[in-house]
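> Sequence and predicted model, in that order:
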Amino acid sequence: MKKPIVVLGIGELGSVFARAFLKNNHAVYPITRSTDINELKASIDPELILVCTAESDLQSALSSIPSEWKDRVAMMQNELLPRDWETHNFTNPTVISVWFEKKKGMDSKVLISSPAFGPKAQTLADSLALIDIPAHVVANKDELLFELVLKNLYILTTNIAGLAIHSSPLGGVAIESGANVNDLRNNHLQLMREVSIDILKLQTALTGKTFDDEALEQGMIEAFEGDLEHGCMGRSAPARLNRALQLAQEFNLEVSTLQKIKDNS
């Protein structure tokens, strides 16, 4: 029997990973709000602890991880960047950029293969493969960072552009209510690019790195093609816009398109 795996946060995605680990002959120990982590820590020696909480709960979840497990942490949240985990003194954390979604009452839906990097990346990829979810291991930290920024660009651009429903901040035709990524790409390319410019400006500030904007746009379009009917605006879109504007203010960045969408939404 392989070593057990701890899943911190058993929501929709956490349940997918748990099933994958079970198929790979790992016992799974969930951590919920009622779990005594210290008691669990004393009873098992896990292969890894995968943090599957929502983005808003990430920092408190990372702070709760015992020091004995800090060398086997894995994360999978949207909007994840190195600054989110660097203050927690983890040893070589594993990160996967998740490109599948799971909604209540529905099977998992894959857009593209999910890239991962870190000492436990192969375990994640091998386990997901057993439930027909493609994932792959990237070569180094730079490739991982590119993949994280790409996912952030996709999520934030589509969500925030989707908020431009009633009036276009760019003076053009408003994006339709319920529009999908195919509509955004084909009918509102200028809006997509103006939003993505602001998002990339923010990602550059948050990481201290520069990125190939053409490669990122190409990657985003490839992700669009994984599910052309994927809706632009999710329930988290207003919160994502507010968070982006707050971060832009902290870094003294001008993000005029995001601000106009906020003013008109």
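Now that the structure is in, tell me what you want to look at.

> C-alpha only now, for contacts and for neighbours.
Will do.

> quick one: which helix or strand includes Thr257?
Element membership for Thr257, per DSSP states H and E: helix 256-264.

> and if you look at Pro115?
strand 114-117.

> what's the next secondary structure element after that strand?
Immediately after strand 114-117, counting by DSSP H and E, sits helix 121-129.

> Tell me which residues touch Phe21, please.
Ile5, Ala27, Val28, Ser127, Leu128 (Cα atoms under 8 Å, 6 or more residues apart in numbering).

> Turn these into a markdown table, columns for distance to Pro238 and neighbour count.
Below are the contacts of Phe21 laid out as a markdown table (distance: Cα to Cα, whole Å; neighbours: other Cα atoms under 10 Å):
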| residue | distance to Pro238 | neighbour count |
| --- | --- | --- |
| Ile5 | 34 | 22 |
| Ala27 | 38 | 19 |
| Val28 | 34 | 19 |
| Ser127 | 34 | 24 |
| Leu128 | 31 | 23 |
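
> Which single one of those is nearest to Ser60?
Closest to Ser60 out of those is Ile5 (19.9 Å), distances taken as Cα to Cα.

> Where do the helices of the stretch 1-150 of the chain begin and end?
12-23, 37-43, 58-63, 121-129, 141-162 (DSSP state H, counting those that start in this stretch).

> Pick the most buried one from the ones you listed.
helix 141-162 (a mean of 23; mean count of other Cα atoms under 10 Å).

> this is the other structure I want to compare:
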Amino acid sequence: MNEHHQHGQDAPTDRPVPLLDLHRQNRPLRDAYLAELAQVLDSGIFVLGPYIERLEERIAAYSHSRYAVACASGSDALILALSACGVGVGDEVIVPSFTFFATAGAVARLGAVPVFADLDPITFNIAPDHVARLITKKTKAIIPVHLFGQSADMDALSVIADKHGIPLIEDAAQSIGAEWRGRRVGSLGDLGCFSFYPTKNLGAAGDAGIVTTNDPELAKRVRLLRVHGMEPRYYHSIVGMNSRLDAFQGAILNVKLDHLDEWTE
């Protein structure tokens, strides 16, 4: 018997301590998850449907927005938002130089050019004064990213966007529930994009995302784009994509949403 066991101590281990232990969040909710998932299974409605509609209503209310449109991932949310604003080949979109790849990647996927702006040295969010200097005739959108749960300077960015008539698309993938002067992120620009990747403070059991907006026409366009541009069924007025969220993720997220504020605190 080694010295640690003789004194009633646990033996040292070479196993690393995980940076994030999702079991701590999920174990207490396991029974609630299973009950909701069983209802989805019994319903036979596995893509979109009432669980997704409920999630959209709740996220819209939570983010102080009129509309929310669920989709397959946060990356898809960015592509849908950019597409809804008409961004395409040869256009320029201003993005921060410090962000996850998906912010710039979504721009490039549409054939547009990501133009990288400098950062605020205190918050590491996008610097509005540099954004203003980067605008050209080709600029079709600005994407501020709310990093680490803190909002970018949306007052200054809104003034710039309004002056030039350029859509402001919030990348709030890391920051659901964050506020700027009493208003929730996702409601401050023309559209907001959220990720529910499992490691987020509101995480699905897989990939999921959502787009928020206060503009009914933009909401309608995002809904159309996420189902191949189809409305009514099998009639396609525009080229969209397949980014429908499955009901199982909606069920999990609806359970978790009740605990979001507690977890964030």
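Here it is on my side, so go on. Bear in mind the structure is a predicted one, so any value in this text is a computation, not a measurement.

> TM-score of the superposed pair?
Once superposed, chain against chain, the TM-score is 0.37 (TM-score structural alignment, normalised by the length of the first structure); 138 aligned residues with a Cα RMSD of 4.8 Å.

> Please tabulate the helices of the stretch 1-150 of the first structure in CSV, including the columns distance to Ile221 of the first structure.
Formatted as CSV, the helices of the stretch 1-150 of the first structure follow (distance: least, Cα to Cα, whole Å):
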stretch, distance to Ile221 of the first structure
helix 12-23, 24
helix 37-43, 42
helix 58-63, 28
helix 121-129, 23
helix 141-162, 9
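
> Looking at these, which is nearest to Ile197 of the first structure?
Closest among the helices of the stretch 1-150 of the first structure, using Cα to Cα: helix 141-162, at 9.1 Å.

> In terms of secondary structure, what does the closest one contact?
Other elements packing on helix 141-162 of the first structure under the criterion 3 or more Cα pairs under 8 Å, 6 or more residues apart in numbering; DSSP states H and E are strand 114-117, helix 189-207, helix 213-226, helix 237-250, helix 256-264.

> Kindly compare burial across these and name the winner.
strand 114-117 (a mean of 26).

> And that strand, what does it pack against?
By 3+ Cα pairs under 8 Å, 6+ apart, strand 114-117 of the first structure packs against strand 94-96, helix 121-129, strand 135-137, helix 141-162.

> Wait, Phe248 of the second structure touches Leu37, no?
Yes. In this structure Phe248 of the second structure lies within contact range of Leu37 using Cα atoms under 8 Å: 6.1 Å.

> who has more neighbours, those two?
Phe248 (24 against 18; other Cα atoms under 10 Å).

> what about the more buried one, which helix or strand?
helix 247-257.

> coming back round to it: turn the helices and strands packed on strand 114-117 of the first structure into a markdown table, including distance to Leu202 of the first structure.
Conversion of those to a markdown table gives the following (distance: least, Cα to Cα, whole Å):
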| stretch | distance to Leu202 of the first structure |
| --- | --- |
| strand 94-96 | 21 |
| helix 121-129 | 27 |
| strand 135-137 | 26 |
| helix 141-162 | 10 |
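
> between these, which one is nearest to Ala239 of the first structure?
helix 141-162 (9.6 Å).

> picking up where we left off before, adding distance to Asn242 of the first structure, write the contacts of Phe21 of the first structure out as CSV.
Conversion of these to CSV gives the following (distance: Cα to Cα, whole Å):
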residue, distance to Asn242 of the first structure
Ile5, 35
Ala27, 39
Val28, 36
Ser127, 36
Leu128, 33
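
> so which of the helices of the stretch 1-150 of the first structure gets nearest Met220 of the first structure?
From the helices of the stretch 1-150 of the first structure, taking Cα to Cα, the stretch that ends up closest is helix 141-162, at 5.8 Å.

> Now the element after the closest one, going C-ward?
helix 181-187.

> okay but Val93 of the second structure is in contact with Val113, surely?
Yes. In this structure, Val93 of the second structure is within contact of Val113 by Cα under 8 Å, at 6.2 Å.

> residues shared between the contacts of the two?
Val107.

> what about these two, which has more around it?
With neighbours defined as other Cα under 10 Å, Val93 of the second structure and Val113 compare such that Val93 has more, 27 against 23.

> On the three-state scheme, that one is what?
strand (DSSP: H, G, I helix; E, B strand; the rest coil).

> got it, and Asp76 of the second structure?
Quick answer, by three-state DSSP: Asp76 of the second structure is helix.

> Arg30 of the second structure versus that one, what's the distance?
28 Å (Cα to Cα, to the nearest Å).

> Then Asp42 of the second structure?
18 Å.

> same check, this time on Phe101 of the second structure
32 Å.

> again with Ile59 of the second structure
With Cα to Cα as the criterion, Ile59 of the second structure and Arg30 of the second structure are 22 Å apart.

> quick one, which of those two is more surrounded?
Neighbours were counted for Ile59 of the second structure and for Arg30 using other Cα under 10 Å; Ile59 has more, 27 against 12.

> And whichever strand or helix holds that one, what's buried?
Under the criterion of DSSP H and E, Ile59 of the second structure resides in helix 50-62. Residues of helix 50-62 of the second structure classed as buried: Pro50, Tyr51, Ile52, Glu53, Leu55, Glu56, Arg58, Ile59, Ala60, Tyr62 (neighbour count, 16 or more other Cα atoms under 10 Å).

> who's in contact with the fourth one?
It stands for Glu53 of the second structure. Counting by Cα under 8 Å, 6+ apart, there are no residues that Glu53 of the second structure touches.

> The second one now?
Residues near Tyr51 of the second structure by Cα under 8 Å, 6+ apart: Ala247, Gly250, Ala251, Asn254.

> list the contacts for the second one?
If you count contacts by Cα under 8 Å, 6+ apart, Gly250 of the second structure has them with Tyr51, Ile52, Leu55.

> Throw the residues you listed into a markdown table and include distance to Leu218 of the second structure, thanks.
Formatted as a markdown table, those follow (distance: Cα to Cα, whole Å):
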| residue | distance to Leu218 of the second structure |
| --- | --- |
| Tyr51 | 22 |
| Ile52 | 19 |
| Leu55 | 19 |
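
> So which residues of the stretch 1-150 of the second structure form strands?
67-71, 92-96, 113-117, 139-142 (DSSP state E, counting those that start in this stretch).

> of those, which approaches Thr264 of the second structure most closely?
strand 67-71 (21.1 Å).

> what about His128 of the second structure, distance to Ser158 of the second structure?
One correction, residue 128 of the second structure is Pro, not His. For Pro128 of the second structure, the distance to Ser158 of the second structure - Cα to Cα - is 9 Å.

> Which one's more surrounded, the two?
Set Pro128 of the second structure next to Ser158 and count neighbours by other Cα under 10 Å: Pro128 wins out with 23 against 19.
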